Each structure stands twice: as structure tokens, then as C-alpha cells.
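# Mind looking at a prediction? Sequence and model below.
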Amino acid sequence: MTTFVTGSSGFVGLALTERLLAEGETVIGFDCSAPRDAALRAFAALPGRFVALTGDTRDIRALTDAMRTHRPSRLVTLAAITADAARERAMPQTIFDVNVGGALAALAAAAAVGVERMVHGSSGSVYGASGRQNTHQLSEDLTPLLPEALYGVSKRTAEEAVLRLARLHGLSLTIGRIGTCFGPWEADSGVRDTLSAPLQVLERARRGETVVLPRTHRRDWLYVRDAAAALAALLAQSALAHVAYNVAAGFEWSVADWCDRLAARYSGFDWRIAREGDVPNIDYYADYDRASMDITRLLNDTPFVPQYDLAAAEADFDRWIKR
């Protein structure tokens, strides 16, 4: 089985590629940046075959030529700019060109060469302001999509656009709304403006710095290996009952809980919730704790079962870093 992945050098792209290669599949990775050397070494040790292509995900001709050459049967679109407010002000059109135009270009190329199946990587950010009401889980059909930032607005727009184009071309499409990820391969890639709070804390803990949290910040943190497993599960299903699926953890914990785990591992690591006069040094991006995403649909329609609660994720991340 050959899968074409756009945004393959990004955080989730690398994790999904690793998962598919571990299953013995061929992955054609397409990204504006070449994969990191560490990723290439890790991929080379896996049973699958990886082909890294460098190109602009908005370039429909380059995408079509690449797919015609490698003949994938499946496509996953993950290329995106995860923008903060500064980037929104500076380059709003580019955000939409990549997040919407890139997905449409990949879909059109896939349709032109006969790709059979597509999973579009969307985001829990499409729920936006609905997540402020932390009394009900975010549901694919019942929760209004009220994105607040351009990233979320562009992801919602991309969902609607690829759904329309897939219907026009008769292409099998599933949308995976990915929750807030952390874990192996996360890094400042130049298009990911705010790193996850767990990674921010971990980096300070490893440097022996004191962490000052704005608040405990409880939410359904998604370990990226679970995200990759869920996307692979969606990709493997030839027919699904629904178009959109939440890709999330299914359980909650707080950044304060994460700090406690790291304090037990890193001797001398100190942390606290901000007191009067303190300046927090961990960026939560939003000023509220978003409601969790309901994954009942994902659990019912695929074989996916989340494996990484707080303890399992922290232990696996530590092993990965040491390797």
C-alpha cells in the first residue's frame, strides 16, 4: 500500500509516516522542507519504504507529477501553517493559501491520477468559541463550528472545500479533526508558532529552569502516537458511516499533572502556579481550557483505542528523547 502525505516533515506528518512505515507500507512524503536527519535514520530502520519529495503543497502541477510517478492509492493532507496572532497580522493570505489552497491542490492532483482514498487532517480548532463552554464534550455533528483565529477559520474553510471537491470527483474522503498534540517529533518548524505546553515545560525541566504556569490547564492532551494511530485507522477503512471524526485522546489531565510527573523524573525541577507578581513562562495560547472532544464515533467506527494516558505518554516520550 502506498500513501502520499503532504506536510510529511511536520509534527503529525512525521508521526504518521513513522506509524505507516512500521506497518510495512510505502510513504511518499511531500513537504517544502526536507525531513530531519534523525527522522530519516529512524525511518530507515522500519520495514516500510519512505520517499521524501520537496515541493510546495500549493503547486498542483508538482503534486500531480509526483503522484503520477509514484502512484499512491491513498492521500493524507497535513500541510498547514499553525499561526499565532503576529503571523495572522503579517501574512493572512499565505495562511489560507497553504491551509485551504494546499488541501485543494492535493485533492485535485489525487483525483487526476486516480487516488482512491483521502484523509484530510483538520483540527479541533474549528470548534473555537464552542469550546469555551466546558460543560459538554465537542461533538462532530452537534457542536457549532465557531473558530476564533485564522488557523481555525482556515481549517473550517478547508473542510468545507475539500468535502465539496471530493463529491465532485467521486473521491472517498474522511476528515480527521486532530486535537492538541504533543510528543515525539514536535519542534519549531517555522510554521508552528506556539509549541505545546507539555513540550515547553519539558524543555525547561531538562534545562533545570523553574516553570511558572498561568493556571493548571486541564484538557484532553493527545499524544502524537495516538493521533497517528487514529489517522491510520481512518485511512484503512474503505467505507465509514460519517465524514468527520474527532481525533482526540479520550481522557483529560492538566499541565500541573505533567509537571508533577517531570518533577519525579528530573531532580531539582521546580514549578508553581503563578502567584501575584509572577510572570508565567509557559504559553497556553488561549485564555481558557477548551472542552474535550468526543471520540465515541471514532471508537465505534474504527479499531482505534487510545494507548497513551498521562503516565504512558510521559514514559514513552522520555524513552524517545533518550534514544
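Now that the structure is in, tell me what you want to look at. Numbers count the residues shown, from 1 in each chain.
# Only C-alpha atoms from now on, for both contacts and neighbour counts.
Fine.
# Now do the helices in this structure.
11-22, 37-44, 60-70, 85-90, 92-96, 102-113, 150-169, 197-207, 224-236, 255-265, 296-301, 310-322 (DSSP state H).
# Residue 31 is nearest to which of these?
Taking CA to CA, helix 11-22 is the member of the helices of the chain nearest to residue 31, at 9.4 Å.
# ok now the closest one, how far from the chain's centre?
11 Å (CA atoms, centre = their mean, to the nearest Å).
# hmm, back to that, want to throw the helices of the chain into JSON lines with mean neighbour count and distance to residue 4?
Formatted as JSON lines, the helices of the chain follow (neighbours: other CA atoms under 10 Å; distance: least, CA to CA, whole Å):
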{"stretch": "helix 11-22", "mean neighbour count": "23", "distance to residue 4": "10"}
{"stretch": "helix 37-44", "mean neighbour count": "13", "distance to residue 4": "16"}
{"stretch": "helix 60-70", "mean neighbour count": "18", "distance to residue 4": "8"}
{"stretch": "helix 85-90", "mean neighbour count": "13", "distance to residue 4": "28"}
{"stretch": "helix 92-96", "mean neighbour count": "17", "distance to residue 4": "22"}
{"stretch": "helix 102-113", "mean neighbour count": "23", "distance to residue 4": "9"}
{"stretch": "helix 150-169", "mean neighbour count": "19", "distance to residue 4": "16"}
{"stretch": "helix 197-207", "mean neighbour count": "18", "distance to residue 4": "28"}
{"stretch": "helix 224-236", "mean neighbour count": "23", "distance to residue 4": "11"}
{"stretch": "helix 255-265", "mean neighbour count": "17", "distance to residue 4": "35"}
{"stretch": "helix 296-301", "mean neighbour count": "16", "distance to residue 4": "23"}
{"stretch": "helix 310-322", "mean neighbour count": "14", "distance to residue 4": "26"}
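# try this one next to it:
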Amino acid sequence: MPKTLVTGAAGFIGFHLCQRLLAEGHEVIGLDAITDYYDVSLKRDRIAQLENERFTFVKGRVETRGLLMDLFAQHCFDYAFHLAAQAGVRHSIEQPRDYLESNIAGTFELLEAARAHPPKHMLIASTSSAYGSNTEMPYVETMRTDHQMSFYAATKKATESMAHSYAHLYDLPITMFRFFTVYGPWGRPDMALFKFTKAILQGEAIDVYNRGDMMRDFTYVDDLVEALERLAPLAPQRGAPACAEDSLSPVAPWRVLNIGNGSPVQLTAFIEAIEAATGLTAKQNLLPMQPGDVPATWADTTLLTALAGDAQHTPVTEGVRRFVAWYRAYYAV
């Protein structure tokens, strides 16, 4: 029975990953601070869904000095998934210190704990926002990523570099994941799907940035966690690339990996899917691009396929339908 750490266990992706790992027979230690960045009752309800004799919840901040060190010493993890982070591009403009503490200091604490008590594989969340101002599509892991557009993206790119240095110095196998616009049931209230669905069902207008001229590689959460679970035992090895397009470091057991749907969807089509699922027409406030945002994201998934095989790709229409059904049930709409 693998023993696995998931930081950010009460978060959207962390919750779904814990469910998947428990279903696959892992013993899971879930760490989360239950911060008030958004509705804490939603986070608590996620944790309540994870009640299982093989699940242990620990409340705490990843940046707390010694907390992760103690957990690694106590449990001798086989795998460690680091999903805890301060999320949100726009919030990073208003509260950048939150990102410095959670994303950078928190990742440092994780790396120090892993150096002292190495797991078989560490899997750390980054973001597609790391690609920054790149305009060539689709995004390939081997592209240069020097020009991040928000402080959120800058902190996540910094964690990639931090992790690489530890992988090189201490021979720690590490995979960094660049996630692409993850959505689905139990999603975050600050994300577009949640905000749009709530507003449409309440008869309110939605804010549509760049007047709808945006494309995103929307990735259904079940597809993502399936890929993460498959990749856990596939730790990077020095000098053993999986394919010609591998981002494997030449000096460390470290790679960066896109996890996306591999097919971008226009924001207007995404809104149409919500309209179809709710049976209502959206009132739209057409607005200019927000600071720190980018007009398009699109993942090249060649490396993901080479490592984990063909993954499921839930159509946006189906994924949105499932989210709306969950939203109606959860909020009794």
C-alpha cells in the first residue's frame, strides 16, 4: 500500500486527487490550511467527502517551518504531490506577499523535507501561466519561459527552478506539472466556470474579458487526476528521456510536463456550453483584457502521451454539464 502525501488536499485538484488515490489503494496524508481565500465551507465539505480509514487530514500551512519535515520523518512517503499554493492571477496583483510565502517558502519547506527523507517521486504543481508572453502555440515543455506576465506565474516558475536545483544536488526525482485551466465539480468559486454558472442562474450579467476573444485549453479535473495517478510511479531518471521531445534535465532527475486537453476552446464556445447546460442565455459585459492575463493557452501533450499513454479527454460540453449538475445539487438551485 503506497503511502502518499497530498498538500492542498482541501483544494479543488487536491480533493479530486485524494479521491483517486484512495480508490487506487493508497494511504493518503492530506495537508491543508483551509485558508479563507474563498469559501471555507466548500473546503471543509470536500474534506468530509474524503472520510476513509486510509485518509488522515492534517491542518497546517506548508510554509510553517518544520511542519513538512516532521510529516516526512513520521511517514516515510513513497510519493509526495505538492498542490498547496496561493492561486489566482488577479489576486497576485493585490496581495503578492501571500504568493511569496505560500508558493516559494512553502515549496522550500517541502524540498528541505524531501532532502532529509527522500520519497520515490515528488510531483509538484506549476502552471501554464509559466509560459508567459510566448505566442507560439501549442506550448511545448522545452520552450524558453523567461517572461511571466503575473507575480503568480513568476512564483510558480521560481519553484520549477528551486526544484531543479534540489533534484540536481540531492538526486531527488521530481516532476513539475504545468496545468491548463482545470475545471469540473467542486471547482473554485474564483474560476470562470463557477462565476459564470452562478451569475447565469441568478439572472446576472457575466464579465467577459477581451470581449470573448480568448482561448483556453480547458482540462476536465477527472482527466487530470487520472494522468497524475498514472505518472506517480514514473519517476524521472538521469539520462533516460522518454521521447525526443522530453524536457528531462541533462543534469538532474527532473522534468516539466504539460497536463492539458490538447485542444483550445474559444471562451465564447465555453459560455455557450454553460448556456446549454443551464438552459439559460447569458447576459454579457464585454470588457478589455485584465492585467497579467494572456489571450490564449494550448498544451502540446506529446510528452504526456509518451509517458502515461493515451488519456481520456472529456469534451467541454460534457464536463460543463457535470459541473452545472453538481452546482445545482450542492447549492440546491
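The structure has been received and is ready for your questions. Just so you know, these numbers come straight off a predicted model, no measurement behind them.
# Residue 129 of structure 1: which of the helices of structure 1 is closest?
Nearest of the helices of structure 1 (CA to CA): helix 150-169, 10.4 Å.
# quick one: the closest one to structure 2 mean distance?
Superposing on structure 2 and averaging over aligned pairs (mean CA distance after the TM-score superposition for structure 1), helix 150-169 of structure 1 comes out at 1.0 Å.
# Structure 2: matching residues for that helix?
Using TM-score structural alignment, helix 150-169 of structure 1 lines up with residues 151-170 of structure 2.
# Once you drop chain neighbours, what's closest to the equivalent of residue 122 of structure 1 over in structure 2?
Correspondence of residue 122 of structure 1 to structure 2, assessed by TM-score structural alignment: residue 126. Closest residue in space to residue 126 of structure 2, ignoring its immediate chain neighbours: residue 178 at 4.7 Å, by CA to CA, 6 or more residues apart in numbering.
# Contact partners for the one you found?
Listed by CA atoms under 8 Å, 6 or more residues apart in numbering, the contact set of residue 178 of structure 2 reads 125, 126, 127, 128, 130, 256, 257, 258, 259.
# what's the answer for residue 143 of structure 1, then?
127, 130.
# do you know how far it is from residue 256 of structure 1?
As judged by CA to CA, to the nearest Å, residue 143 of structure 1 and residue 256 of structure 1 stand 28 Å apart.
# before we move on, what about residue 37 of structure 1?
33 Å.
# and if you look at residue 212 of structure 1?
With CA to CA as the criterion, residue 212 of structure 1 and residue 256 of structure 1 are 10 Å apart.
# again with residue 323 of structure 1
For residue 323 of structure 1, the distance to residue 256 of structure 1 - CA to CA - is 26 Å.
# swap in residue 213 of structure 1?
8 Å.
# Kindly report the same for residue 49 of structure 1.
40 Å.
# isn't residue 135 of structure 1 right up against residue 291?
Yes: using CA atoms under 8 Å, residue 135 of structure 1 makes contact with residue 291 at a distance of 7.1 Å.
# More neighbours: those two, which one.
residue 291 (21 against 10; other CA atoms under 10 Å).
# Apart from its neighbours in sequence, what residue is nearest residue 101 of structure 1?
Closest to residue 101 of structure 1 by CA to CA, 6+ apart is residue 58, at 6.0 Å.
# The one you found maps to what in structure 2?
So residue 58 of structure 1 corresponds to residue 63, using TM-score structural alignment.
# could you check the distance from its match over to residue 269 of structure 2?
For residue 63 of structure 2, the distance to residue 269 of structure 2 - CA to CA - is 39 Å.
# now do residue 87 of structure 2
25 Å.
# ditto for residue 91 of structure 2
Counting by CA to CA, the gap from residue 91 of structure 2 to residue 269 of structure 2 is 26 Å.
# now residue 227 of structure 2
25 Å.
# same thing with residue 231 of structure 2?
Taking CA to CA, one finds residue 231 of structure 2 at 31 Å from residue 269 of structure 2.
# try residue 191 of structure 2
16 Å.
# Now residue 112 of structure 2: closest residue in space that isn't a chain neighbour?
Nearest one to residue 112 of structure 2, counting by CA to CA, 6+ apart, is residue 69 at 7.3 Å.
# doesn't residue 108 make contact with that neighbour?
No: under the criterion of CA under 8 Å, residue 69 of structure 2 makes no contact with residue 108, lying 10.9 Å away.
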